[in-house]
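>>> Got a predicted model here, sequence first, then my questions.
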Amino acid sequence: MVRRIGVADESGVYIGSGGGKPQVLNFKRANRHGLIAGATGTGKTVTLQGIIEGFSAAGVPSFVADVKGDLSGIAMAGSATAKTHAPFSARAAEIGLTDWAYADNPVQFWDLFGEQGHPVRTTISEMGPLLLARLMDLNEVQEGVLTIAFTVADKEGLLLLNLDDLQAMLVHCAERADELTATYGNVSKQSIGTIQRALLQLRSQGGEHFFGEPALSMADFIQRDDKGRGVVNILAADKLMASPKLYATFLLWLMSELFESLPEVGDPDKPVLVFFFDEAHLLFDNASKGLLEKIEQVVRLIRSKGVGIYFITQNPIDIPDTVAGQLGNRVQHALRAFTPRDQAAVKAAATTFRANPGVDVATVITELKVGEALVSLLLPDGAPSPVERVLIKPPCSRVGPLSTQERKVMIATDAIGDRYDAAVDRESAEEILGAKAQEAAAAAAEAKAQGEAEKAAAAKAKEDARAAKEAERARVAAEREAVRQQREADRAAANSPINRAITSATRSASSAIGRQVANQVSKQIFGTTRGAGSSVVGGLVRGLLGGLFKGR
């Protein structure tokens, strides 16, 4: 007997009926992950909606990416008057749900762009270089440069919160390229330029809305309402699908954050949280080997945190074998075998189920009607159940989207409130590096001004010295000119007629005086002016004295 809608005997989520018995997704094995696959229009969304309702009714919160925008109706009870709901009551009666009734579910809406739900943000540091490199499609060399930028930021205490911070950090690394190359390895400006261009592309896809604060707290995903029902977290992803890399990276980041933040619980009686990733192929398309290993690691280890991950995709071969091998619970809707790839998918799906002699999987999988699926779920002992053809339980909530007004009311009245609505821009790498750049520019300007002042002072001193030297040269030249002019004046004065007459008279007088003095001296010395000896000596004396007076 079903005690709560979607819950079978408190043991698990009721999926539907097939093989003459109910098919139940056991709570203790729900963290072993699962797959919901099928071609477009075969009923995957209705199946997903019913499973989410079952978890919510059991008090298990969930997260689902609403790619097409039609899962928002899970917040409202269905209606018998709606065309899409008309066959649901009949199907409920067909599979024996005697207490089936329309019902709503507690919902929180989220949106990376903040338009159809509360903004979802994380910081650049929390995202990390690996996922950012995947998001920006960087090669190994460029990823290495990005990792160096993260390392330097961490070492120097620079917070990387948003794209502006990362851009400023890359500019800082480019300026220190030679220094960082010597310490960490090659940091080429070409690689940094490529990363900067990738950041511009990321901005154009709306990436600046995703990176910043307040960052999402994982605890807000794990909530229950006042009735004990698990809250359904719905991410509006219809616009996000236009940026598939951002979508895929966000999902991987979300899984990684849960893995790192939740404690180890082993295999709990019920999951702590269940994730449903629609259009799962986007997570794996063109993924590098390193990224695939990261996804595989998270999927494998997050089970011990009590988290179940369910991938929803059109084709089961979209999931890599290393990941698909860990998906224990499987719901396979119809596949079409029109192309070789479709035929390969049918064959691959047929081999993943535990065989049932009464079900030819390869044949039935192409014959399933809308609302039917091949189901194999983990039993309480952990073994997969034999595959059964199952009529899926109809959802109790509305099938289809909410109106814009209904969504606004839900957002305004949920438990989150306005906690994430206003962005916060605290001091981080951009501001710190900008301040340092301004300080450096001011110091450089001051040094330049001081240098120019010193240069001007030196030039002035040199000019003053030159002027003093010129003045000295002029003074010396003036003195020399004065002496020269004095000499010329003296020479001219000496050559005047009067001076020549005076000079001539003086000389004549001097000669006469000289002769007289000589005679007197000769007389005094020799006592006479006569005699042979005296005449010679007297002549000498007269010559000397006459020359003396002549020169006067």
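Perfect, I can see it now.
>>> Every contact and neighbour count from this point should use C-alpha atoms.
Noted.
>>> Walking through the stretch 201-350 of the chain, point out its helices one by one.
207-210, 244-261, 281-284, 289-301, 321-324, 340-352 (DSSP state H, counting those that start in this stretch).
>>> Now tabulate the ones you listed in CSV and tack on distance to Asp226.
As requested, the helices of the stretch 201-350 of the chain are exported to CSV (distance: least, CA to CA, whole Å):
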stretch, distance to Asp226
helix 207-210, 31
helix 244-261, 24
helix 281-284, 35
helix 289-301, 31
helix 321-324, 37
helix 340-352, 41
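>>> okay, pairing it with this:
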Amino acid sequence: MDRKEEFLKSIRTGNTFKGDFITMGAAMLDGETITNAHVKVPLKTLNRHGLIAGATGTGKTKTLQVLAENLSDKGIPVLLMDMKGDLSGIAKASPGHAKIDERHEKIGLPFDAKDFPVELLTLSEQNGVRLRATVSEFGPVLFSRILDATVAQSGIISILFKYSDDKKLPLLDLKDFKKILQYATKEGKAEIEEEYGRISPASSGSILRKIVELEQQGADIFFGEKSFDTDDLTRTTSDGRGVINVIRLTDIQDRPKLFSTFMLSLLAEIYSTFPEQGDSGQPELVIFIDEAHLIFKEASKALHSQIESIVKLIRSKGVGIYFVTQNPTDIPDGVLSQLGLKVQHALRAFTAKDRKAIKLTAENYPDSPYYDTKSVLTSLGIGEALISALDEKGRPTPLAATMLRAPMSRMDVLTQKEIDGINDRSELVEKYSEISDRESAYELLKKKIDKANEAEAKEKAKKERAKASKTSSKSKSTRSTQSAGSKALIKVLTSATVIRGVFGILGKMLK
């Protein structure tokens, strides 16, 4: 048996599964595509997370699109983070191309152009299903980690959440939390210190500055009601296809704090609300995070730790998370070690740093007698990648350089008219379009402060009236005494005896 036959046997043996699977493309050896040597990923292990990496322009986004399309066809809902705006085209069928036909002929797969059921979601003012969450839903621990709070500041945040719960003050948006923070350091300082302990003005001032920073990145739009129900991410169509939820993030690329805040809250909410899945045949939901380095950019160690914990635990809920980025080194080691499927597109060795990164990347893949992994990483073409997955028993499949199949949907953006058409047909747009601003901590505390100020003003006015009345009575008494004395003096001075005495003396002096 020659080398090619041995390789072909290893690929077919390593890609034989009892359950359902997704075909990614055909294996390559020495730069040649081996037709019908299909590289597959079993649905059963897709909740073990994954990585799609590679240099700009090597086809990462198209690989993401291929996976999302095939998951949808298998009845598995998908959530996509669309950072560049080029994933919305999944809602329309591919127009086809001669190069696509040529590629699929080499792979040994027919090309079937089709569109997919899409829901457009948004974190900002863009048209689509509005995503929101309340401050209360975050809880004190998660809220503290998003703010990168110190131990002392985290303690204050916990006190404020506890006070809000005890006094039934809903914390819905950031202005609610800012109001209760202000109340705790001014009007309600004595009340809170008596029941919960002292709050340092310096620490509360630092917390306020961090909230203002969050607001400047647009988080004030995200916090509030109506909260998004994560069950709406797991919808399927009447014909059994999974809905592909595309979050349009083109206008928040320069706001990593908002992006990481949203992602962490979403993953935490999914983990807390989804039931335990156990060892099922396929995932309940698969999440793709494009430009994944933005989640970890400027994030604290505490935030990294929180994401790592959720990634470890959430797979038991039947949820797979796939990070899409340029280099595996963009992902923290603790998260990278949890990723079962790795699709590695080409890397470019322009600098010494690049060569070092390629060496580290190669070490993340299983050894293969058929590839010099470092060399292959720099020689892969567009739409080609090294793939290593987990089989149904959780073992790595043979490493395979793969010519990937082309997306069945459009590899381009939708027009504004097409976007409007999707939103007009959406039931969720109407469900989440109305912004609710019911009475919450801000209004309730404002009423309490206003009432206290009004009572204080009345008491002050009462005291001032009493003081004025007392001063007036004293003045009248003094004037009455003075008046009586004056009258007595005039009477004395005008009496006949005095007049006679005075004139008598004057008379004597004149003689």
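In hand now; what should we look at? Bear in mind the structure is a predicted one, so any value in this text is a computation, not a measurement.
>>> coming back round to it: looking at the helices of the stretch 201-350 of the first structure, which is nearest to Ala93 of the first structure?
helix 340-352 (30.0 Å; CA to CA).
>>> So for that closest one, what gets flagged as buried?
Asp342, Gln343, Ala345, Val346, Lys347, Ala349, Ala350, Thr352 (16 or more other CA atoms under 10 Å).
>>> mean shift of it relative to the second structure?
Average distance, helix 340-352 of the first structure versus aligned residues of the second structure after superposition (mean CA distance after the TM-score superposition for the first structure): 2.0 Å.
>>> just checking, next helix/strand downstream of that helix?
helix 361-364 (DSSP states H and E).
>>> Could you tell me where that following helix falls in the second structure?
Helix 361-364 of the first structure corresponds to residues 373-376 in the second structure, going by TM-score structural alignment.
>>> follow-up on the earlier one: so can I have a markdown table of the buried residues of helix 340-352 of the first structure showing distance to His85 of the first structure?
Listed next are the buried residues of helix 340-352 of the first structure as a markdown table, based on distance: CA to CA, whole Å:
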| residue | distance to His85 of the first structure |
| --- | --- |
| Asp342 | 31 |
| Gln343 | 33 |
| Ala345 | 31 |
| Val346 | 30 |
| Lys347 | 34 |
| Ala349 | 30 |
| Ala350 | 31 |
| Thr352 | 33 |
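>>> So for stretch 190-201 of the first structure, what gets flagged as buried?
Ser191, Ile192, Ile195, Gln196, Ala198, Leu199.
>>> any chance of the residues you listed in a markdown table, plus secondary structure and distance to Arg91 of the first structure?
Below are those laid out as a markdown table (DSSP: H, G, I helix; E, B strand; the rest coil; distance: CA to CA, whole Å):
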| residue | secondary structure | distance to Arg91 of the first structure |
| --- | --- | --- |
| Ser191 | helix | 60 |
| Ile192 | helix | 60 |
| Ile195 | helix | 55 |
| Gln196 | helix | 56 |
| Ala198 | helix | 51 |
| Leu199 | helix | 51 |
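>>> Among the residues you listed, which one sits closest to Gly547 of the first structure?
Checking those one by one against Gly547 of the first structure (CA to CA), the nearest turns out to be Ile192, at 105.2 Å.
>>> Show me what that closest one lines up with in the second structure.
Checking TM-score structural alignment: Ile192 of the first structure goes with Ser204.
>>> again with Leu158 of the first structure
Going residue by residue (TM-score structural alignment), Leu158 of the first structure aligns to Leu169.
>>> Any idea how many residues pack against the residue nearest to its match when sequence neighbours are not counted?
Distances taken as CA to CA, 6 or more residues apart in numbering put Ala441 closest to Leu169 of the second structure, at 4.6 Å, once the chain neighbours are dropped. By other CA atoms under 10 Å, 23 other residues sit near Ala441 of the second structure.
>>> Map Ala441 of the second structure across to the first structure for me.
Looks like Ala441 of the second structure aligns to Ala429 there (TM-score structural alignment).
>>> ok, now how distant is its match from Ala532 of the first structure?
Using CA to CA, to the nearest Å, we find Ala429 of the first structure at a distance of 126 Å from Ala532 of the first structure.
>>> The helices of the stretch 201-350 of the first structure: which one's closest to Leu402 of the first structure?
helix 244-261 (22.3 Å).
>>> any idea how far the residue nearest to Leu169 of the second structure is from Ser136 of the second structure?
11 Å.
>>> what residues are shared contacts of those two?
Pro170, Leu171, Leu172 (CA atoms under 8 Å, 6 or more residues apart in numbering).
>>> Reduced to three states, what does Leu79 of the second structure come out as?
strand (DSSP: H, G, I helix; E, B strand; the rest coil).
>>> Just give the number of residues close to the aligned residue in the first structure for it.
Under the alignment (TM-score structural alignment), Leu79 of the second structure pairs with Phe63 of the first structure. Phe63 of the first structure has 22 neighbours, counted by other CA under 10 Å.
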